[in-house]
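J.: curious how this folds, go ahead:
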Amino acid sequence: MSRSAPSPIYTLRGAGGPLNCLHFSCHGGDTPLLFSGSGKGAIHMWNLNTRRAEKIVEGHCGSSVVWVGTLQGSETLVSQGRDMQVCLWDLSEGRSEVMDSVCTGSVGFCQCSVLETSPGTRLLAFAGQQTEEIKIIELPSKTAVCTLVPDAKLGMVMCITLWQPDSGPGPLLLAGYEDGSLLLWDVTQRAKLSQAKAHPEPVMCLTFDTKCLRGISGSSDNKICSWMTDRQNNLQLQDCVTLLNPGVSQLCIRGDGKLLASAGWDHRVRIFGWKKLRPLAVLQYHTDLVLSVAFSDHQDPRQRLLAAGSKDQRISLWSIYNEAADTG
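T.: Take a look at the predicted model:
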């Protein structure tokens, strides 16, 4: 490692359950926020100035919250629970009310994905009731757009992400499956564009850098594998990094495209340079599985944070590599 590993600058406690998901909202207003979803169904809105929960809401009948996010340019929170519901919350003027919900039919852990297609209109993709299907609807109308089902038996849909290419027609969707396969779908044509076998075990998580058309996935094995899409939308496997211990819950690329963070089943957070996947640091604090990682969206790079959520019911906050250094 190039430097000694740092310690958390502070921790957040009191979530009351495993921290399945994290989401920062620090670019608007005076109050930087961190949203967390717990295995006990609670969504905490942490004020990063006071380092306390500003609000706690329960919207999934005690079922595990597997994903939280905010809609760009609005004061709307989106949460997904294992109660088969995706909830949209109105956070304007101090409110925290569920203003709409979508039934997914799926009780799995596959996180949904939201993509803004035009001002006020978004696509929502989620794992459907059938094992291998992905459903996509339009919001706020809830109009069905398509259902994507692979020809071959690939097992359960494990993770998905929607994105809009700079050139070409409509949105594309990347999906990871139980058999270790990655599929790239054309949403407009409802067609599979390409497929690659990235892991021998289920794809537990993936993330995609739309700027360089490169992604990375993790599994229950001890490897994280990078891959890219070419101009013909073919998935091409690139490098694999072997980890000391198996199991990756989540992967996150920092907004500037310089760092990659992994949440490990071995209680550790690992930091890599995104360009060359060079190991930079191993962050050790948690006493159980690390389930989630997220980089903050502060406009000032010096304020950027990394958050890690664990099964030990704690969130650790880290300030790392915020100077203009070559991280590889």
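J.: from here on, just use CA atoms for contacts and neighbour counts.
T.: Noted.
J.: how about the nearest residue to Thr188, chain neighbours excluded?
T.: Gly170 (5.5 Å; Cα to Cα, 6 or more residues apart in numbering).
J.: ditto for Leu91
T.: Counting by Cα to Cα, 6+ apart, the residue nearest Leu91 is Glu75, at 5.3 Å.
J.: just Lys311 next, same as before
T.: Per Cα to Cα, 6+ apart, closest to Lys311 is Pro18, 4.0 Å.
J.: so that neighbour makes contact with Ser36?
T.: No: using Cα atoms under 8 Å, Pro18 is not in contact with Ser36, being 9.9 Å away.
J.: these two: who's more crowded?
T.: Neighbour totals were compared for Pro18 and Ser36, and Ser36 leads with 29 against 26 (other Cα atoms under 10 Å).
J.: how about that one, nearest residue that isn't a chain neighbour?
T.: Nearest non-adjacent residue to Ser36 (Cα to Cα, 6+ apart): Leu22, at 4.6 Å.
J.: any idea how far that neighbour is from Gly309?
T.: 7 Å (Cα to Cα, to the nearest Å).
J.: what is in contact with these two at once?
T.: 292-293 (Cα atoms under 8 Å, 6 or more residues apart in numbering).
J.: look at those two and report which has more neighbours.
T.: Gly309 (31 against 25).
J.: other SSEs contacting the helix or strand hosting that one?
T.: Using DSSP states H and E, Gly309 maps to strand 306-310. Packed against strand 306-310 by the contact rule (3 or more Cα pairs under 8 Å, 6 or more residues apart in numbering; DSSP states H and E) you find strand 19-25, strand 290-295, strand 314-318.
J.: would TSV of the ones you listed with distance to Ile216 be doable?
T.: TSV is the format used below for those (distance: least, Cα to Cα, whole Å):
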stretch	distance to Ile216
strand 19-25	18
strand 290-295	15
strand 314-318	22
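J.: most packed of those?
T.: strand 290-295 (a mean of 27; mean count of other Cα atoms under 10 Å).
J.: and that one, what other elements does it pack with?
T.: strand 19-25, strand 248-253, strand 259-264, strand 306-310.
J.: apply 10 Å and report the result again.
T.: strand 19-25, strand 33-38, strand 248-253, strand 259-264, strand 268-273, strand 306-310, strand 314-318 (3 or more Cα pairs under 10 Å, 6 or more residues apart in numbering; DSSP states H and E).
J.: looking at these, which is nearest to Leu115?
T.: strand 19-25 (15.8 Å; Cα to Cα).
J.: ok, which stretches of the stretch 101-250 of the chain are helices?
T.: Taking DSSP state H, counting those that start in this stretch, the stretch 101-250 of the chain contains no helices at all.
J.: for Leu193, give me its contacts.
T.: Leu193 sits next to 172-173, 183-186, 232-235 when contact means Cα atoms under 10 Å, 6 or more residues apart in numbering.
J.: that one and Asp230, how far apart?
T.: From Leu193 to Asp230 the distance is 11 Å (Cα to Cα).
J.: tell me the contacts of Pro171?
T.: Applying Cα under 10 Å, 6+ apart, the residues near Pro171 are 115-117, 123, 162-165, 185-189.
J.: which residue packs closest to it, ignoring adjacent ones?
T.: With Cα to Cα, 6+ apart, the residue lying closest to Pro171 is Gln164, at 4.6 Å.
J.: would you do the same for the sequence below? I want to compare the two.
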Amino acid sequence: MPAPPDPRFLLRGDMDGNVHSLLFWIEPHVEHLYAGDGRGTIHTWDLKTNRIKNQLSDGESPCFNLHRTNDSDLIVQRRHGIIDVYKASESNWISQLLPEKNAMLVPLDSSVVGILSLKTYNIESMLDPSKLSYNDKLGTIMAMKPLGINDLVLVAYEGGQLLLWDMKKNDVLSSLTVEQYPMTFDFDISLMQGILGSASDKLEIFKILPNHTLSHKSTILLEHVSGVSVLSVRPDKKLVTVGCWDGCIRLFSWKKLRPLAILREHNETIYDIVYSQREVEAYDTKCLMAATGKDGCISMWDIYN
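T.: Have a look, this model is predicted:
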């Protein structure tokens, strides 16, 4: 394995020791990275200066996920199902309660996924597994992802089940038994292939066949790893990044799953890894990667571009 690259920059500031979520916001005249921490504060990093431009705070509930809408609203998912919406007003942000695009997926009790309308701010429909024979074994929703095709959604459950849902029919099209406590997964619709990480030393590769059947493809064993916290397939589909509990970030080629490098800049659990969806002029790269975690530091990477 070749020597790993060095980070382009390390962002350190007045952030809580736990930075849970990241979001790139790249426009022709704006190059920002938003970081949500354990104190409930969202820090806006200006990538042209590598300094914090402003901070948003609404209570002390940690920011677990950040999303962006087509209307340039910033959606913050916090602990206990709290959702905040920040609307842009000139150079400021105005805090409102509630969410993104036309709808968003939210985990509910009893293994139910709620589909929250961002027009009415109501749960308009639900993916309810109560009719399944193994419903009582599903447990907490651990991760979910809309696939962007035919109203399909993948949901991973604590008990070790990955379900493929049809949102229109509120029906499970297929299920796949995976490791218990799946922590994260990502999916590539161009290959109809996904990768799943759990509280174990395994990465599980799976496919969705043309008949909508979930199928196990292969397993990768990770040395000296007790758990995986985040997975991200790069937008160009060339790399997959694996954030682990030991603070290491492992890089694999996505198509052949060949190990490429291990990044050791962090020394605590990795919580989030994100890629810019467009060129970042300040870093002179077409795809910038940012990673963060329990150590409260954000590492910026230009990897194999």
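J.: the strand holding Gly309 of the first structure: which residues count as buried?
T.: Within strand 306-310 of the first structure, the residues scored as buried using 16 or more other Cα atoms under 10 Å are 306-310.
J.: same list (the helices and strands packed on strand 290-295 of the first structure) but as TSV, adding distance to Glu138 of the first structure.
T.: Shown next, in TSV, are these (distance: least, Cα to Cα, whole Å):
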stretch	distance to Glu138 of the first structure
strand 19-25	22
strand 33-38	24
strand 248-253	26
strand 259-264	31
strand 268-273	35
strand 306-310	31
strand 314-318	33
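J.: returning to that earlier point: now, of the contacts of Leu193 of the first structure, which are buried?
T.: 172-173, 183-186, 235.
J.: if you look at the residues you listed, which of them are in strands?
T.: 172-173, 183-186, 235 (DSSP state E).
J.: just the closest of those residues to Leu154 of the first structure, please.
T.: Out of those, the member with the shortest distance to Leu154 of the first structure (by Cα to Cα) is Leu183, at 10.1 Å.
J.: first-to-last residue distance for stretch 160-174 of the second structure?
T.: 14 Å.
J.: which residues of the first structure does it align to?
T.: Using TM-score structural alignment, stretch 160-174 of the second structure corresponds to residues 180-194 of the first structure.
J.: chain center to that stretch: distance?
T.: Remark: stretch 180-194 of the first structure is offset 19 Å from the chain centroid, using Cα atoms, centre = their mean, to the nearest Å.
J.: all the strands of the stretch 51-200 of the first structure, residue numbers only.
T.: All strands of the stretch 51-200 of the first structure, identified by DSSP state E, counting those that start in this stretch, fall at 52-58, 65-70, 76-81, 85-90, 97-103, 113-118, 121-127, 134-139, 143-148, 157-163, 172-177, 181-186, 191-197.
J.: what's the counterpart of His32 of the second structure in the first structure?
T.: Per TM-score structural alignment, His32 of the second structure is aligned with Leu33.
J.: ok, and the closest non-adjacent residue to Val98 of the first structure?
T.: Per Cα to Cα, 6+ apart, closest to Val98 of the first structure is Trp89, 4.4 Å.
J.: check the burial of the aligned residue in the second structure for Thr242 of the first structure by counting its neighbours.
T.: Under the alignment by TM-score structural alignment, Thr242 of the first structure pairs with Leu221 in the second structure. By the criterion of other Cα under 10 Å, Leu221 of the second structure has 11 neighbours.
J.: surely Leu221 of the second structure and Leu203 touch.
T.: Yes: here Leu221 of the second structure reaches Leu203: they are 6.5 Å apart, a contact under Cα atoms under 10 Å.
J.: quick one: map Leu47 of the second structure onto the first structure.
T.: For Leu47 of the second structure, the residue aligned by TM-score structural alignment is Leu48.
J.: tell me which residues of stretch 127-138 of the first structure are tucked away?
T.: Residues 127-129, 131-138 are the ones in stretch 127-138 of the first structure that count as buried (16+ other Cα under 10 Å).
J.: if you drop the residues flanking it in sequence, what lies closest to the match of Thr242 of the first structure?
T.: Distances taken as Cα to Cα, 6+ apart place Lys202 nearest to Leu221 of the second structure, at 4.8 Å, with adjacent residues excluded.
J.: go ahead and confirm that neighbour touches Val228.
T.: Yes: contact criterion Cα under 10 Å: Lys202 of the second structure and Val228 qualify, at 8.2 Å.
J.: more crowded one of these two?
T.: Taking other Cα under 10 Å, Lys202 of the second structure and Val228 do not tie; Val228 has more neighbours (30 against 19).
J.: isn't that one right up against Gly197?
T.: Yes: taking Cα under 10 Å as the definition, Val228 of the second structure is a contact partner of Gly197 at 5.3 Å.
J.: overlap in contacts, these two.
T.: With Cα under 10 Å, 6+ apart, Val228 of the second structure and Gly197 have common neighbours 182-185, 203, 242-244.
J.: which among those gets closest to Ile298 of the second structure?
T.: Checking those one by one against Ile298 of the second structure (Cα to Cα), the nearest turns out to be Gly243, at 13.1 Å.
J.: now do the same for the closest one: its match in the first structure.
T.: Under TM-score structural alignment, Gly243 of the second structure pairs with Ala263 in the first structure.
J.: ok, its match - how many residues close by?
T.: Using other Cα under 10 Å: Ala263 of the first structure sits among 28 other residues.
J.: state the distance from it to Phe208 of the first structure.
T.: Taken as Cα to Cα, the span from Ala263 of the first structure to Phe208 of the first structure is 16 Å.
J.: tell me which of the contacts of Pro171 of the first structure persist in the second structure.
T.: Contacts from the contacts of Pro171 of the first structure that recur in the second structure, judged by both residues aligned by TM-score structural alignment, their matches' Cα atoms under 10 Å, are 162-165, 185-189.
J.: distance to Ser4 of the first structure added to the residues you listed, as a markdown table?
T.: What follows is these, written out as a markdown table (distance: Cα to Cα, whole Å):
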| residue | distance to Ser4 of the first structure |
| --- | --- |
| Leu162 | 37 |
| Trp163 | 36 |
| Gln164 | 39 |
| Pro165 | 39 |
| Trp185 | 42 |
| Asp186 | 44 |
| Val187 | 45 |
| Thr188 | 48 |
| Gln189 | 50 |
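J.: now these: which count as buried?
T.: 162-163, 185-187.
J.: isn't the residue nearest to Pro171 of the first structure right up against Leu115?
T.: Yes: counting by Cα under 10 Å, Leu115 is a contact partner of Gln164 of the first structure at 7.8 Å.
J.: just to revisit the earlier point, looking at the buried ones among the contacts of Leu193 of the first structure, spot the one nearest Gly14 of the first structure.
T.: Out of those, the member with the shortest distance to Gly14 of the first structure (by Cα to Cα) is Leu173, at 35.8 Å.
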